[in-house]
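1. just the structure for this:
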Amino acid sequence: MATATKEKTVKITAKNKVAKKDLSAGYNRYKKFGKAQYTGMQIGRGHHWHYDEGDWKETKITPDLWEISYAVTKRRVGHAPENSGVPVGTEYQWYIISHQHAKKLNANDYSTEMTGLKFKLAHKRADKAAWSAKAPTQRKHLVQFLKDFIAQLEKEPIPLEFEYEGKAYQGEGIPISATCADDVCY
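-> Purely as a prediction, here's the structure:
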């Protein structure tokens, strides 16, 4: 009888001592994508953000080319799990290629939608003074990214036809070769 009570006590004690799960462990774990090793969010996962009222400025510099700047605070939909993600103060340098579709609604308003890609050039950890790549290396990586992107654009597009909620859609797609493995592109 004493043995059964002792075993039961040990089991209860072990249950009570279960450590809280480290939610940042998966984020910080090294992962592989092709030949590249990385940390951070797993490929295929995503974030959803709301943007505060932003400041978009644009200046026409040729008949078809505009310089833009945009500044805003973005806020996560929901809340980040405790101890997940990078520390406060971490910074990033991104390069964005985007398609903007704007439609004039009236004399003063446009609806606008943007879709595109963003490419990480460098990051700076919160406890470091230096970026993960110096400016010449960032430029070299950006040039290679743009060359790869141009090569993809020059390939023959893939026709797309599908139905969604009773409506037929047609278009074409250009796979991003870096996301393809075994003839499947994500």
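2. only C-alpha atoms from now on, for both contacts and neighbour counts.
-> Noted.
3. which non-adjacent residue is nearest Val22?
-> Rather than Val, residue 22 is Asp. Asn83 (7.3 Å; C-alpha to C-alpha, 6 or more residues apart in numbering).
4. what helix or strand is the residue nearest to the spatial centre of the chain located in?
-> Centrality entry for the chain: nearest residue to the mean C-alpha point is Gly46, 6.2 Å, by C-alpha atoms, centre = their mean. Gly46 belongs to no helix or strand when assigned by DSSP states H and E.
5. one more, so I can put them side by side:
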Amino acid sequence: MKTATRKTTAKKKAAAATPPRKKAVKKDLSKTYNEFKEFEGRQYTGMKIGRSHKWNYDAGVWKETKITPDLWELSYAVTKRRAGHAPEGSGVPVGTEYHWYIMAHQNVRKLNANDYTTSMAGLKLKLAHKRADKEKWSLSGKTQRKHLIEFLQEIIAQLEKEPAPLDLTYNEKHYLGEAIPIGQTCHDGFCEEYDIILNDASMGIIRRMKKGWKIDGMEDKKFVNAIGSAIVQSLSK
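-> You can find the predicted model right below:
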């Protein structure tokens, strides 16, 4: 009986010495989405800078009309659907509208008489939004045009600067090209993203991650990291 009593007492002491486990606190994602954040002295709400959306597009209709030998006017209409689900309570009210300006590379390869592969990589700029309970847009058409001009001037200035030359060999194939910094991602001479051209072909936008590099849509991660290493080597010269 004494032995059993000692064991019971020892268990009680061990239990008392063990600190109680804290219950995991579920993060209120809707609150973090809507709270004010700061970027380069400017306040904003919504998704935190650096995070990503992923969408699935329905079978949409793309129409294009040739204007000059190299210039086409296009229109595209489709419903896009979130891959996954938005956190409950986050996001803007149903009925909110946005006006975006898209600047992108579109790479196309003919498969047969009627089918082509198509991929796009580029930038999109929010020019204005219209709240669900408002009749007016957040910015006038004139101000939207002003912001678009400023954006295009920034892009032109970036293109006129000397890019980082790239010279690398991967899987016994030699690549020459350039990495054009995305100026809006550059801070103190350090850039997070570059527009990549290799052997005269657009490869997309490469993004520096916490571990390695990433190009959306490119499955060969070793090749992507080889490009990233070539950028680092080029900038260190």
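6. the residue nearest to the centre of the first structure maps to what in the second structure?
-> Correspondence of Gly46 of the first structure to the second structure, assessed by TM-score structural alignment: Ser52.
7. re the thing from before, residues near the residue nearest to Asp22 of the first structure, how many?
-> 12 (other C-alpha atoms under 10 Å).
8. quick check, it in contact with Lys21.
-> No: the criterion here is C-alpha atoms under 8 Å, and Asn83 of the first structure misses it with Lys21 at 10.1 Å.
9. which stretches of the first structure form strands?
-> Using DSSP state E, the strands assigned to the first structure run over residues 31-33, 36-38, 49-51, 55-60, 66-71, 74-76, 91-104, 110-124, 158-164, 167-173, 180-181, 184-185.
10. give me the residues contacting the third one.
-> I take that to be strand 49-51 of the first structure. Applying C-alpha atoms under 8 Å, 6 or more residues apart in numbering, the contact partners of strand 49-51 of the first structure are 72-77.
11. so Glu58 of the first structure versus Leu65 of the first structure, what's the distance?
-> Here Glu58 of the first structure is placed at a distance of 10 Å from Leu65 of the first structure (C-alpha to C-alpha, to the nearest Å).
12. likewise for Ala71 of the first structure?
-> 20 Å.
13. do the same with Asn106 of the first structure
-> Asn106 of the first structure is 23 Å from Leu65 of the first structure, by C-alpha to C-alpha.
14. likewise Ile150 of the first structure?
-> 18 Å.
15. number of residues surrounding the counterpart of Thr65 of the second structure in the first structure?
-> Superposed on the first structure with TM-score structural alignment, Thr65 of the second structure falls opposite Thr59. Thr59 of the first structure has 10 neighbours, counted by other C-alpha under 10 Å.
16. what's the answer for Lys134 of the first structure, then?
-> 11.
17. do the same with Lys20 of the first structure
-> 6.
18. and the one 3 residues further on, by the same measure?
-> The criterion is other C-alpha under 10 Å. On that basis, Leu23 of the first structure has 14 neighbouring residues.
19. excluding its backbone neighbours, what's nearest whichever residue in the second structure pairs up with it?
-> Leu23 of the first structure maps onto Leu29 of the second structure when the alignment is built from TM-score structural alignment. Using C-alpha to C-alpha, 6+ apart and skipping the chain neighbours, the partner closest in space to Leu29 of the second structure is Pro87 (6.2 Å).
20. that neighbour against Lys31, yeah?
-> No: contact criterion C-alpha under 8 Å: Pro87 of the second structure and Lys31 do not qualify, at 10.0 Å.
21. scan the second structure for its longest helix.
-> Counting by DSSP state H, the longest helix found in the second structure is helix 141-160.
22. superposed on the first structure, what's the mean shift for that helix?
-> The superposed helix 141-160 of the second structure is, by mean C-alpha distance after the TM-score superposition for the first structure, a mean 0.5 Å from where its aligned residues fall in the first structure.
23. what's that helix aligned against in the first structure?
-> Going by TM-score structural alignment, helix 141-160 of the second structure sits over residues 135-154 in the first structure.
24. next, the buried residues of the matching stretch.
-> Neighbour counts over stretch 135-154 of the first structure (16 or more other C-alpha atoms under 10 Å) mark 138, 141-142, 149, 152 as buried.
25. stretch 171-178 of the first structure too?
-> So, applying 16+ other C-alpha under 10 Å, buried residues of stretch 171-178 of the first structure: Pro175.
26. show me how far that stretch is from its chain's centre.
-> 18 Å (C-alpha atoms, centre = their mean, to the nearest Å).
27. residues making contact with it?
-> By C-alpha under 8 Å, 6+ apart, stretch 171-178 of the first structure touches 149, 152-153, 155-161, 185.
28. for these, work out which two are farthest apart.
-> Spatial extent of the contacts of stretch 171-178 of the first structure (C-alpha to C-alpha) is set by the pair Phe149 and Glu161 at 23.7 Å.
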